[in-house]
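[1] Just to be clear, the model below is a prediction. Sequence and coordinates:
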Amino acid sequence: MLAVLVLLAALVTARALTEDRSAPEPSTAPPSPALTPGKGSGAWEVAAQHRLARREMAQLPPAAAHPHAVSTETAGPPISLPAPDSSRGGWIPTGFPATPQGALAQLAALDEAAMRGADPATYARGYHELALTGAPNPETTGLYAVLTSMRDSAGLRPTGSVAGLRADYEITHAQIKGTTDQGRYVVACVLGQFSVTYHGRTVSAGVGDCQALRRVEGRWRLSPGPLPAAAPSAWPGSVEAVRAGYRPIQEA
């Protein structure tokens, strides 16, 4: 059992850093009228969005994601994440404001809800609920790769609940990689502690995730375009996380 847990931890850290970016490029055709900005706000800056999404992030060794000492340094002041609109139901909170911090909060809400249980199918379902037409497939993302590799290597069923298996992804840090379109397009990155418990034994690792979001019809949605460059994965609060630009988050 211990060997399985060690393997799970290694897969979580290494796969988050080496996710496959070989998926075909999405269509560069003009967006449908439903995805265009509001009247008078101009067309989407698609070329700028693609440049921002593809720009490489800090490169860290797999060992950076293993649990280790936190640093007294910071990459900047805490980022205050706004609350969702409490009037909107659903298992993934929505209704965050039209700010970069609102985009960060939406990504954090998606990841925390969809990673619970370590089920790739659950993650894909949550991703699809927020994805616009033309967004990358969830199967190409780093978090999906972490979940599928973990289950494959441990000999677990590929999807669905598994007796004795629990997982939790607690987002503690974040950064805004950049914005375009007057803040209506944001590449947001989150970092958190991903913990897997299997028959009473728990392993944890620091896992990062970057996604591109567009503001459409009053909501943050996963944007059409290329999959953003892989997020740095580091133990939250460690010197590696600080050097990669992650700042602590706090609720507004």
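    Happy to help now that I have it. Residues are numbered from 1 along each chain as shown.

[2] For the rest of this, base every contact and every neighbour count on C-alpha atoms.
    Fine.

[3] elements contacting the stretch of helix or strand residue 127 belongs to?
    Taking DSSP states H and E as the criterion, residue 127 maps to helix 120-130. For helix 120-130, the contact count by 3 or more Cα pairs under 8 Å, 6 or more residues apart in numbering; DSSP states H and E identifies helix 100-114, helix 142-154, strand 219-222 as packing neighbours.

[4] Minimum distance to residue 237: which of those has it?
    Of all those, it is helix 100-114 that lies closest to residue 237, at 16.9 Å by Cα to Cα.

[5] Now do the closest one: which elements does it pack against?
    Against helix 100-114 (3+ Cα pairs under 8 Å, 6+ apart) you get strand 79-81, helix 120-130, strand 165-180, strand 185-198, strand 219-222.

[6] Where does the nearest residue to residue 149 once chain neighbours are set aside fall, secondary structure wise?
    Leaving aside its chain neighbours, residue 149 sits nearest to residue 11 (6.7 Å; criterion: Cα to Cα, 6 or more residues apart in numbering). Using DSSP H and E, residue 11 falls within helix 2-17.

[7] For the residue lying closest to residue 186 once chain neighbours are set aside, give me its contacts.
    Leaving aside its chain neighbours, residue 186 sits nearest to residue 179 (4.5 Å; criterion: Cα to Cα, 6+ apart). Taking Cα atoms under 8 Å, 6 or more residues apart in numbering, we find residue 179 in contact with 52, 100, 185, 186, 187.

[8] okay, pairing it with this:
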Amino acid sequence: MSSAAVADDEQWGRRRLVLTVAGMALAVVLLLAGLGYAVYSALSSTGPASATPTKGQQIQAAEQLPAGAARRDAIAAAAMLSVPPEASRPGKPSPKVGAGIAIPSATTVGPARVPSGFPHTPEGAIGQLAAIEATVLQSMSIERAHEVHAAWSTPGAVAAEDWELTGNIQAFLASGAGQYAGDLHTAVVTTPVGAQVKGADGADWVLACVLLDVKAQIATQARIAYGHCERMQWSPLDGGRWLIGPGPAPARAPSTWPGTDLAIEAGWKTVTPTTDQ
């Protein structure tokens, strides 16, 4: 090969490398924007929380109601702390130590290949919700979201096309980052970092909330925090498992970066895994 040809190959190699690196950088920017847009869409799809009555007052009022649908609806509708979308980004750690909550681990794989086997406890409901969220969000597939919803929801639950998790995936895919959703080098990983029980109605119904650390990676990493709540109802069928219960979607959970003052104020407890069942 002539020296001129070698020089041309080297120049093309450098240009290709520059374009590849630039493309990866753009992918990361788009990925971060896509994740942020998904959270922003979730936060902005409902109006601002009312200043009065307060969250605590609403929950206290709901807990005074007799067991049944009215109590469950009141717990679900009670407003949670209203936070701006930027609260989901990494923030200044709080000097305070927040409360912790031990979440059990899955012991089997259930319908639609979702981890299952969580105990009949409020913490078990949180664990099952986290497993459902992880399965859906890590797929970044609307079809997969529908499959999981069909296997893990009761009649009367929010429809799959109106489900918050489906909406998040739709927003992500509609953003510039959507073009990377099927890339083999793209990975979305969710880790539960916070949780809270917003309310309960007996042993078989829990309003469970999970705060996720959502990481997306294309050569480098983008991260956000995402809070999500569901009505979780125990079903004795198939050996017993927690399902998404009937009724309108709960009030939006605050998406706050874990360990910040705002996360503590929002009521998030730090998740600590446990093997005790």
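    Sure, I can see it. None of the values given here were measured: they were computed from a predicted structure.

[9] mind listing what's buried in the following helix or strand past the helix holding residue 11 of structure 1?
    Per DSSP H and E, helix 2-17 of structure 1 leads on to helix 46-54 as the next helix or strand towards the C-terminus. Within helix 46-54 of structure 1, the residues scored as buried using 16 or more other Cα atoms under 10 Å are 46, 49, 50, 52, 53.

[10] what number of residues lie near the counterpart of residue 183 of structure 1 in structure 2?
    When structure 2 is aligned by TM-score structural alignment, residue 183 of structure 1 is paired with residue 203. Per other Cα atoms under 10 Å, the neighbour tally for residue 203 of structure 2 reads 11.

[11] Just to be sure, residue 203 of structure 2 is in a strand?
    No - looking at residue 203 of structure 2 with DSSP: H, G, I helix; E, B strand; the rest coil, it is coil, so not inside a strand.

[12] Trace the residue nearest to residue 149 of structure 1 over to structure 2, please.
    Under the alignment by TM-score structural alignment, residue 11 of structure 1 pairs with residue 37 in structure 2.

[13] Check the spacing between that match and residue 80 of structure 2 real quick.
    Distance from residue 37 of structure 2 to residue 80 of structure 2, counting by Cα to Cα, to the nearest Å: 21 Å.

[14] likewise residue 112 of structure 2?
    Distance of residue 112 of structure 2 to residue 80 of structure 2, given as Cα to Cα: 31 Å.

[15] and the two? which has more neighbours close in?
    More neighbours surround residue 80 than the other of residue 112 of structure 2 and residue 80, with 22 against 15 (other Cα under 10 Å).

[16] Next one: the more buried one relative to residue 252 of structure 2, how far apart?
    7 Å.

[17] Residue 109 of structure 1 reaches residue 91, doesn't it?
    No - contact criterion Cα atoms under 8 Å: residue 109 of structure 1 and residue 91 do not qualify, at 9.5 Å.

[18] ok, those two, which is more surrounded?
    A count of neighbours by other Cα under 10 Å puts residue 109 above the other of residue 109 of structure 1 and residue 91, at 19 against 11.

[19] center of structure 1, which residue is that?
    Central residue of structure 1 (Cα atoms, centre = their mean): residue 209, 3.2 Å from the mean position.

[20] Can you tell me the element whatever residue of structure 2 lines up with it falls in?
    Mapped onto structure 2 by TM-score structural alignment, residue 209 of structure 1 lines up with residue 228. Taking DSSP H and E as the definition, residue 228 of structure 2 sits inside strand 220-235.

[21] so how much does that strand differ from structure 1 once superposed?
    Here the mean offset of strand 220-235 of structure 2 against structure 1 after fitting is 1.0 Å, by mean Cα distance after the TM-score superposition for structure 1.

[22] Mind listing what's buried along that strand?
    Judged by neighbour count (16+ other Cα under 10 Å), strand 220-235 of structure 2 contains these buried residues: 222-235.

[23] now swap in stretch 251-271 of structure 2 and tell me
    Using 16+ other Cα under 10 Å as the test for burial, stretch 251-271 of structure 2 gives 251-264, 266-271.

[24] residues in structure 1 aligned with it?
    Using TM-score structural alignment, the residues of structure 1 aligned to stretch 251-271 of structure 2 are 229-249.
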